[in-house]
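>>> Here is my input, please return the structure:
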Amino acid sequence: MSKVDIFTLEIIQNSLQAIADEMFAAMIKTAMSPIIYEVLDMGTGITDAQGDIASSGSGAPGFIAVLDKAVKRILAQHAQPGEIEPGDVFITNDPHSGGGVTHLNDVVLAMPVFAGDRIIAWTANIAHWNDVGGSVPGSLSTNAGDIFQEGLRLACVKLISKGRPIRPVMQILRSNTRLPDFMEGDLWAGIAAVRGGAARIVDLAAKYGVDLFLEAVADFMVLGEKVSLAALKDAPRGRFTMDELQDDGQTLRVIVEINDGGMVVDLRDNPAQSAGPHNLSRDGTVVAAQMAFKAVTDPRAATNGGTFRPLTVLTRPGTMFEAQSPAAEGFYFENLIRAHDLILRCLAAHLPERLPAGNFASICGTFISGVHPDTGRAFTLVEPEIGGWGGEAGRDGNSAVYSGMHGETYNCPAEVCEARYGLYVDCMTLNDEPGGHGEFRGGRGIHVEYRVRADHTLLTCGYTRSNVPPWGLAGGADGSLNYIEVVRGNGATERYSMVSALPLDSGDVIRIRTASGGGFGDPAARSRAAVLDDLKNGYVSAEIAKSVYGVTG
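Below is the predicted model of the structure:
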């Protein structure tokens, strides 16, 4: 039983949330790269002294879930007295030894917060850096056979010591990127964020007293666990299984068990780790399971370390969901979202009131690099794409939003693309390809066309759901597919879902199409008024309205 009144506890907990949000604002206002300040492919958070998430800012949920794991790895690797001091800032990105969880482009900065001589919290952030070296611009190659080909590895390295930058580390960072100015700008934005957050926490602890502050954080963790258990109270008990065919012909398997103590996700019976870059660390798999767990419990409630205490995740070393060093992980994000989507599909038929049909379920990572014809400067466009979500009981799916792993992020505006990159944006609209029909239809994906302005431009992409579409639910139809077409200057068309450093010339067009979500319910049950509205807004063609829904205009 807490000795502190509930109002004071609430004030401290809400203050931590405000601090995490302030850190987020500091990063987006000072970062150099559009992938951070426009797309918001980043996240901020605060952990307790042991590294458990105490409060999260905005940004990609899958990123925020990385921060606690990175801080815990820093603590483990710097466990000797005096190795962590006031004013220190650590940097890490290595999924095998640094708690980076994801891939080398996603860089974590973490700062201990001291009260006297003891750590009372950590501030942390993560952001996608445009280039960290490796074999290709943007550092992501579909041909990478090990992590050494993907760029600079940073395993819990001290970047700033007692407030002063460690010059050799700064030099190493600058020397291992093709875009040093962007790297340095994004780095200092992240440093400013963790420093600002740390100062606010020091003030907060001084105002209420360190012991009360620590008690409030611990109380918040207990509340997180209680909320999750309460949300599972009415969930069906049992052992549920799902096998799903993937684009590459492999089958993925999951067992989900819900019992009175919580949820167990078993991903041990899955293929061996890939010889290419499509692997996921165990910590990354835990992130995917945590995001699915949050979706089926209480997605609107605040999240902290206690939220996931009722969740157990089982993996097996050497598989694609617990890849061992030196496995390449550049395109980890597709395995991350495959695990997330597989868990949700396993549970959707048993929780139709909580979960929708399948969404486009791919990060659809698009990377275009070259030299800007107006400035002569190297550029790398890094763009996760938006797509359609599945229909659900009572409503149509959302159109043109990010996957569940990306959350509160945005696509890069056409004006910014044209100014910062050597491209013209000729088209940005909803995808009109058929799919996702149902009583409640799936949301639409997008159709974007980039026209290349200079020779020797390179395209890399990593899309899944390019052969196996998003799944329908309760009689709804499957959605459409994710893919890229390259239209050459002579009119020839090439189709891709995974490609690395594809040469492009001036006038070539990169045509992106992302999937519609799956439909929910029998299409014959869709109201005539809804179909006519779809026709008016261009969501369905007159042919589909007649052949699928039996409605003519």
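
>>> Please count neighbours and contacts with C-alpha atoms only from this point.
Will do.

>>> So Phe213 is in contact with Asp203, correct?
No: with contact defined as C-alpha atoms under 8 Å, Phe213 does not reach Asp203; the gap is 10.8 Å.

>>> So the two - more neighbours on which side?
Set side by side, Phe213 and Asp203 show unequal neighbour counts under other C-alpha atoms under 10 Å, the larger going to Phe213 at 21 against 12.

>>> quick one: the helices in the stretch 451-553 of the chain?
Secondary structure of the stretch 451-553 of the chain, counting by DSSP state H, counting those that start in this stretch: helices at 528-537, 542-547.

>>> for the last one, packing partners?
What that stands for is helix 542-547. With contacts defined as 3 or more C-alpha pairs under 8 Å, 6 or more residues apart in numbering; DSSP states H and E, the secondary structure elements packing on helix 542-547 are helix 528-537.

>>> list the helices and strands the helix ranked longest in the chain packs on?
Determined from DSSP state H, the single longest helix within the chain is helix 180-208. Here helix 180-208 touches helix 6-30, strand 106-115, strand 118-128, helix 167-175, helix 210-232, going by 3+ C-alpha pairs under 8 Å, 6+ apart.

>>> what angle separates it from helix 6-30?
Going by axes from the mean of the first three to the mean of the last three C-alpha atoms, to 10 degrees, helix 180-208 is angled at 160 degrees with respect to helix 6-30.

>>> buried stuff in helix 180-208?
Within helix 180-208, the residues that count as buried by 16 or more other C-alpha atoms under 10 Å are 180, 182-184, 186-187, 189-198, 200-202, 204-205.

>>> Over to stretch 316-335?
Along stretch 316-335, these residues count as buried under the neighbour rule (16+ other C-alpha under 10 Å): 316, 318-324, 327-335.

>>> Contacts made by that stretch with the rest, please.
Where contact means C-alpha atoms under 8 Å, 6 or more residues apart in numbering, the residues beyond stretch 316-335 that reach it are 95-96, 102-104, 139-142, 144-150, 267-282, 284-285, 315, 362-363, 462-464.

>>> another one to check against the first:
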Amino acid sequence: MRQAAMSDPITEELFRNAISAIGDEMVLTIYRTAYSGVLKNIMDYSAAICDACGRLVAQGLSLPGHLCSIPVALQAVLAHFGDDVWPGDIFINNDPYDGGMHLPDIFIFKPLFASGERSGERSGGQSERPIGYAATICHHTDVGGRVPGSNASDSLEIYAEGLRIPPLKLYERGEPNTTLFRMIERNVRLPGRVFGDIRSQLAACEIAARGMADLVNRYGSEQVTALMVSMMDYSERLTRQCLMELPDGEASFTDWIDDDQIDIGVPIPLVCTIRKRGDSMEVDWTGSAPQVKGAINNTFSYTAAMSFTAVKSVLSVNMPNNDGVFRPIRIIAPPGTITNGKLPAACAARGLTGFRGVDCAFGALAQLYPDKVFAASDGGNTGLTIGGYDKALNPFIYVDFISGSWGARPWADGLDGNTCMFANMASFSVEVIEAENPLEVLDYEFIPDSGGAGRFRGGMAQRKTWRMLADEGVLQVRADRQTHRPYGLWGGGPGAPGRNVMHPGSAGETRLHAKITMNLKRGEVFRHELPGAGGWGPALERDLELVARDLRDGLVTIAAAARDYGVVAAGDPPMIDAAATEVLRGRLKAERTPLPAVAWEPAS
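Below you'll find the predicted structure:
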């Protein structure tokens, strides 16, 4: 039975939790029903509820990288269709130059009506206005283009990257758009998997429709609308209050992407300036490189997402993710730059720039709020795809996003084997990789001594090695931080650089570039090593118990303990000689020049 309309704090809190739970249930629905490993194993997707104006109201447990993308994509749909929205309609969009981010990320939107799925017609045939929208975004295994997985970083323009879908109706009043379905089927390498994942998005939207119907039945449509507005206003108030707690100031930071795979060896600057005044903040990317030839250009929504993620991480309250968080934070990203590419800029591998952008924003925030910001993470996850055909010409595509580590924090070590904050993805099960693809995973392990040294050390890097079991295929890798290492803060050292290696440990071992598109033949072995994360604080001030723990765990070797931390150890298991350590640390303190506030250096 519908309850009387209320606007007291208890009702608002119950509503916030109820609608957030719908977003979480949408996320779990995709997890349980998806076909592809990139969704069911890595969890590269998000789900949300938006209001009738396309504003984000509640985002499920998913990716910070999608913080701003959903409302931008939905508002592009609304701009195209206006009032031409009916029960049974389902919208689709992946066009980076019309609301999308990059082509593998397909948005599905379902309008939610107070009357559920009834006809919704008023007198004169006027459509009932939606009360909100269910929104999902999923990274799909393949959307066509020149390279399996549609995610190569060496494409030169958007037209080479795959099928570009402008805002369209996938279903109209409950009827499928058969023309569009056929177009998608003929332009992707694995239509069964792509359509299976689209159906998982549709299922999540149906869950949202049922959840919204329950809320309307409980509160009434007018009160639901008012409570959604209240929820966004609540997040805005919390965000402004948290910003007021921070000192005013301005700081800039420049970091460098190694290159774009086209102009090899030419570093690409990312410049972030943070301006904090009162209850608002400005994140300005002016000074960043012009858009590049390679496919690492951001759309504005992705640059906004990386900016919001960095700022939100230094706030004292974890308020609900919605439009209210965005309002006090202004994003400046000049068009035609790598942070806001213009048509026909390629953008399939824009994830690299987004991950690096978060660390760049942290570099500026660290100067303003040194006790709240951790050192550079591993540079984001590495995107890797291996695709080809078997003897019967059946396609296979393995898509992996290899997660790494967090930078050292002002109060603790960085996290080992944990995806960077902006990605928030899971690790692909080795058993599933081998069961579903013609590949053998030879190792997946931490790399000793790879975390940046410091009072608190950076997270350790990982390596992963594959052997090709098919006759041949295309290997594509999107990685970075092989030249410009993850920075340390306040005397902490930089993390180890990443590496790509063919035939590691053999006479034919060959070092490769960070970004690769190449053929891989049967029996060939490829290894990727992620970068380590940066350290925080002087390494000679590290607690001996922490060094002893890392020595026991094999994360730091005896040689590195002496070199980086001035710790003398021997034996198996290693035992620290406290007296010798005191002497060595005294000598190293006299010899060493203190590292600057931000420790960055090119890889040797």
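
>>> returning to what we had before: distance to Gly387 of structure 1 added to the helices and strands packed on helix 180-208 of structure 1, as a markdown table?
Compiled in a markdown table, those are given as follows (distance: least, C-alpha to C-alpha, whole Å):
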| stretch | distance to Gly387 of structure 1 |
| --- | --- |
| helix 6-30 | 24 |
| strand 106-115 | 22 |
| strand 118-128 | 20 |
| helix 167-175 | 34 |
| helix 210-232 | 29 |
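
>>> hang on, the earlier thing: can you list the helices of the stretch 451-553 of structure 1 in JSON lines and add mean neighbour count?
Supplementary listing: these in JSON lines, determined by neighbours: other C-alpha atoms under 10 Å:
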{"stretch": "helix 528-537", "mean neighbour count": "15"}
{"stretch": "helix 542-547", "mean neighbour count": "15"}
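
>>> Of those, which is nearest Glu415 of structure 1?
helix 528-537 (24.8 Å; C-alpha to C-alpha).

>>> tell me which strands and helices that closest one is in contact with?
With contacts defined as 3+ C-alpha pairs under 8 Å, 6+ apart, the secondary structure elements packing on helix 528-537 of structure 1 are helix 542-547.

>>> that older thread, which one of the helices and strands packed on helix 180-208 of structure 1 lies nearest to Ala49 of structure 1?
Ala49 of structure 1 sits nearest to strand 118-128 of all those, at 4.4 Å, using C-alpha to C-alpha.

>>> what does that closest one correspond to over in structure 2?
On structure 2, the counterpart of strand 118-128 of structure 1 by TM-score structural alignment is residues 129-139.

>>> can you list contacts of the matching stretch?
So stretch 129-139 of structure 2 is contacted by 38-39, 44-54, 70, 74, 83, 85, 104-114, 197, 201, 204-205, 208-209, 221, 225 (C-alpha under 8 Å, 6+ apart).

>>> Please apply the same query to stretch 160-179 of structure 2.
Around stretch 160-179 of structure 2, the neighbours that count as contacts under C-alpha under 8 Å, 6+ apart are 76-77, 80, 86-95, 98, 103, 143-147, 150-152, 155, 180-181, 184, 187-188, 346, 348.

>>> measure it end to end?
The first and last residues of stretch 160-179 of structure 2 sit 22 Å apart, counting by C-alpha to C-alpha, to the nearest Å.

>>> Give me the buried stretch members for it, please.
Neighbour-count burial for stretch 160-179 of structure 2, with 16+ other C-alpha under 10 Å as criterion, is recorded at 160-172.

>>> Let me have those in CSV, extended by distance to Tyr444 of structure 2.
Conversion of these to CSV gives the following (distance: C-alpha to C-alpha, whole Å):
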residue, distance to Tyr444 of structure 2
Ala160, 33
Glu161, 30
Gly162, 31
Leu163, 34
Arg164, 35
Ile165, 37
Pro166, 39
Pro167, 41
Leu168, 42
Lys169, 43
Leu170, 40
Tyr171, 43
Glu172, 47
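
>>> Just name the closest of the residues you listed to Leu530 of structure 2, please.
Out of the buried residues of stretch 160-179 of structure 2, the one with the shortest distance to Leu530 of structure 2 is Glu161. That distance is 25.4 Å, counting by C-alpha to C-alpha.

>>> Distance-wise, check that closest one relative to Glu185 of structure 2.
Using C-alpha to C-alpha, Glu161 of structure 2 is found at 16 Å from Glu185 of structure 2.

>>> residues in contact with the spatially most central residue of structure 2?
The centre of structure 2 sits closest to Ala423, judged by C-alpha atoms, centre = their mean, with a distance of 2.7 Å. Going by C-alpha under 8 Å, 6+ apart, Ala423 of structure 2 touches Leu63, Pro64, Gly65, Phe355, Gly380, Asn381.

>>> What does the first one correspond to in structure 1?
Matched across to structure 1, Leu63 of structure 2 falls on Ala60, judged by TM-score structural alignment.

>>> I figured that match hits Met42, correct?
Yes: between Ala60 of structure 1 and Met42 a contact is recorded at 6.0 Å, counting by C-alpha under 8 Å.

>>> So which of those two has more stuff around it?
Neighbour count, other C-alpha under 10 Å: between Ala60 of structure 1 and Met42, Met42 has more, with 31 against 24.

>>> Spit out the contact partners of the equivalent of Asp44 of structure 2 over in structure 1.
Taking TM-score structural alignment for the superposition, Asp44 of structure 2 sits opposite Asp41 in structure 1. When contacts are counted by C-alpha under 8 Å, 6+ apart, Asp41 of structure 1 is found next to Ile35, Gly59, Ala60, Ala127, His128, His406, Thr409.

>>> So which of the residues you listed belong to helices?
Short answer: these in helices (DSSP H) are Ile35.

>>> I'd like the contacts of Asp41 of structure 1 as CSV, with distance to Val222 of structure 1 appended.
Converted to CSV, these look like this (distance: C-alpha to C-alpha, whole Å):
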residue, distance to Val222 of structure 1
Ile35, 35
Gly59, 24
Ala60, 24
Ala127, 29
His128, 32
His406, 27
Thr409, 29
